[in-house]
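>>> what follows is a protein structure lacking sequence information:
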């Protein structure tokens, strides 16, 4: 179905692998279109409860954008390119189902932006993160200036984007960009283990966590009011009834997303 991605659904977790190893999995317009399609599938398919984004091979998650596509773009075409990227990455960020990045190697430019759009990130020890667009006379265009600032703070984000420097996995963890750093062979098992734990929780509550966390960073939304509203909405769900009864009865809850 896809030419730049592979997908595998196992135990309700969709593993999406970016598959352009000959180009270090660099983002191009075809891949962005296919990412949009697979995100639509995650939203729509009830058999998919969560997803992992990773890259093929051991060297790169996504080593940036395919620069050859930039050479003939006009400012208007550049605007359209950025807008299309924002749409796809915002769909990832706002997914009611958990989507996490398992970063294996280089996550640079658009690759770093893709990883940051996910709900959180796990990195292999050989991972490298950066926004080196200034080396090309560019700036990040898929939300990187905003998400990097939100994740690591204004001063560190500004330095990283101005210098084009890369962060090691350990530095990225220390700066708050990634949650966990593991050996390469443990990367996918770690991601899957976390998602399996999340799958035991109430899916409607998980979706509301995503909505409220995103609201905290959206200047156009009152995050406090969003929390109150979403908290109240939980009381209309069967999942809350099940969760409360399971807690009182000292048993494992069986949530159905209702």
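Arrived safely, thanks for sending. Quick caveat, the model's predicted, so the values are computed rather than measured.
>>> contacts, neighbours, all on C-alpha from now
Will do.
>>> ok, residue 114 to residue 5 distance?
Going from residue 114 to residue 5 by CA to CA, to the nearest Å gives 14 Å.
>>> measure the residue nearest the centre of the chain to residue 16 for me?
Taking CA atoms, centre = their mean, the centroid of the chain lies closest to residue 118, which sits 1.2 Å from it. Residue 118 sits 12 Å away from residue 16, going by CA to CA.
>>> picking that back up, so between residue 114 and residue 5, which is more surrounded?
Neighbours per residue (other CA atoms under 10 Å) separate residue 114 from residue 5, with residue 114 holding more: 26 against 19.
>>> ok, and here's another one to check against it:
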């Protein structure tokens, strides 16, 4: 009971608004506070409870809070939640956020126990507003090019993570924010979320893969229309055109897409982790090569000598749930 109360408080602290009893109960298992959660060398402790069993988190302007990473435990072990937390800047992509996200991606990439990643926002009503143009305006001309290259490299690295990545879009995802979501394998949005590659309004073009990824997701002609017109669509429209896999009705706590993403991550979690990684690699390579490509076949053969494959066969024979270890 103490764990449930504590975790309810953590979520309230993240969202800076009251969470209904039903939503709090659903989220309690997600943000388990039975131990510290580690991001690189930093330990992020759970928030303390007040005498009434609740806390209100005032968003900090401290740059160390720009990104919050949670490695879930218990039955959700293997799920990593990466939460962007720049409320005053609408989660805009800054130099510090890029640095912190690079660290988080590197940690995830080298951790074989990670099975899926949820990228979300901890700021109600916003996913990511794109580049931090206020910070950009203060940069020396010589700094702009290297920063843009690093931001582009970050989104590429996000797309290259070996495990499934899910973008939970509960608010506006514009410009580089949508490009970040497009780099994820699956996108889930609330019906009220807003999405668009709006760079042409500023006389520039999407520079972090949007011109390549959006056409592959929704088709060339429609992608051109959205980019040329700098059009913004809502979650329902995004689902109709295939930009997001699911569009869910937003709830009172503003985290409906996150909750649906968590459900999906829990569906993925019990499956063979090596098989999932190889399936992602095979799919990503497969859209670039012919069906009978030898490189595609080589990926498929990598799962044959694994212990997990033998466990799967044994579990099927014994009519029980398999227990995969990623070996």
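Yes, it's here. Fair warning: this is a prediction, and the values are worked out from it, not measured in the lab.
>>> related to what we said a few turns ago, what lines up with the residue nearest to the centre of the first structure in the second structure?
Aligned counterpart of residue 118 of the first structure in the second structure: residue 184 (TM-score structural alignment).
>>> so that match sits in a strand?
No - under DSSP: H, G, I helix; E, B strand; the rest coil, residue 184 of the second structure sits outside any strand and is assigned coil.
>>> excluding chain neighbours, what is closest to the alignment partner in the second structure of residue 93 of the first structure?
Aligned by TM-score structural alignment, residue 93 of the first structure pairs with residue 159 of the second structure. Nearest residue to residue 159 of the second structure in three dimensions, chain neighbours excluded: residue 183, at 4.6 Å (CA to CA, 6 or more residues apart in numbering).
>>> if I look at residue 102 of the second structure, how far off is residue 301 of the second structure?
From residue 102 of the second structure across to residue 301 of the second structure, the span is 31 Å (CA to CA).
>>> which of the two has more residues huddled nearby?
Using other CA under 10 Å as the criterion, residue 102 of the second structure and residue 301 rank with residue 102 on top: 19 against 10.
>>> give me the three-state assignment for that one.
helix.
>>> with adjacent residues omitted, what lies nearest to it?
residue 154 (6.2 Å).
>>> just residue 220 of the second structure next, same as before
Residue 220 of the second structure's closest residue in space is residue 214 (CA to CA, 6+ apart), at 7.9 Å.
>>> name the element the one you found belongs to?
Assigned by DSSP states H and E, residue 214 of the second structure falls within helix 210-218.
>>> mind listing what's buried in the helix or strand that that helix is followed by?
Per DSSP H and E, the first helix or strand lying C-terminal to helix 210-218 of the second structure is helix 220-229. Buried residues in helix 220-229 of the second structure, counting neighbours by 16 or more other CA atoms under 10 Å, are found at 223, 226, 227.
>>> residues in the first structure aligned with helix 220-229 of the second structure?
Going by TM-score structural alignment, helix 220-229 of the second structure lines up with residues 154-163 of the first structure.
>>> that stretch: how far from the chain's middle?
The chain centre lies 21 Å from the centre of stretch 154-163 of the first structure; the measure is CA atoms, centre = their mean, to the nearest Å.
>>> do stretch 79-92 of the first structure as well
With CA atoms, centre = their mean as the basis, stretch 79-92 of the first structure stands 13 Å off its chain's centre.
>>> neighbouring contacts of that stretch?
By CA atoms under 8 Å, 6 or more residues apart in numbering, the list of residues contacting stretch 79-92 of the first structure from outside reads 32, 35, 36, 39, 99, 114, 117, 118, 119, 141, 142, 143.
>>> aligned counterpart of residue 30 of the first structure in the second structure, please.
Counting by TM-score structural alignment, residue 30 of the first structure lines up with residue 96 in the second structure.
>>> which residue packs closest to the residue nearest to the centre of the first structure, ignoring adjacent ones?
Leaving aside its sequence neighbours, residue 118 of the first structure sits nearest to residue 100 (CA to CA, 6+ apart; 5.1 Å).
>>> so where do the strands sit in the stretch 1-150 of the second structure?
37-39, 42-44, 67-71, 79-84, 116-121, 126-128 (DSSP state E, counting those that start in this stretch).
>>> hang on, the earlier thing: and the match of residue 93 of the first structure, how many neighbours?
18.
>>> I figured it hits residue 184, correct?
Yes - contact criterion CA atoms under 8 Å: residue 159 of the second structure and residue 184 qualify, at 5.8 Å.
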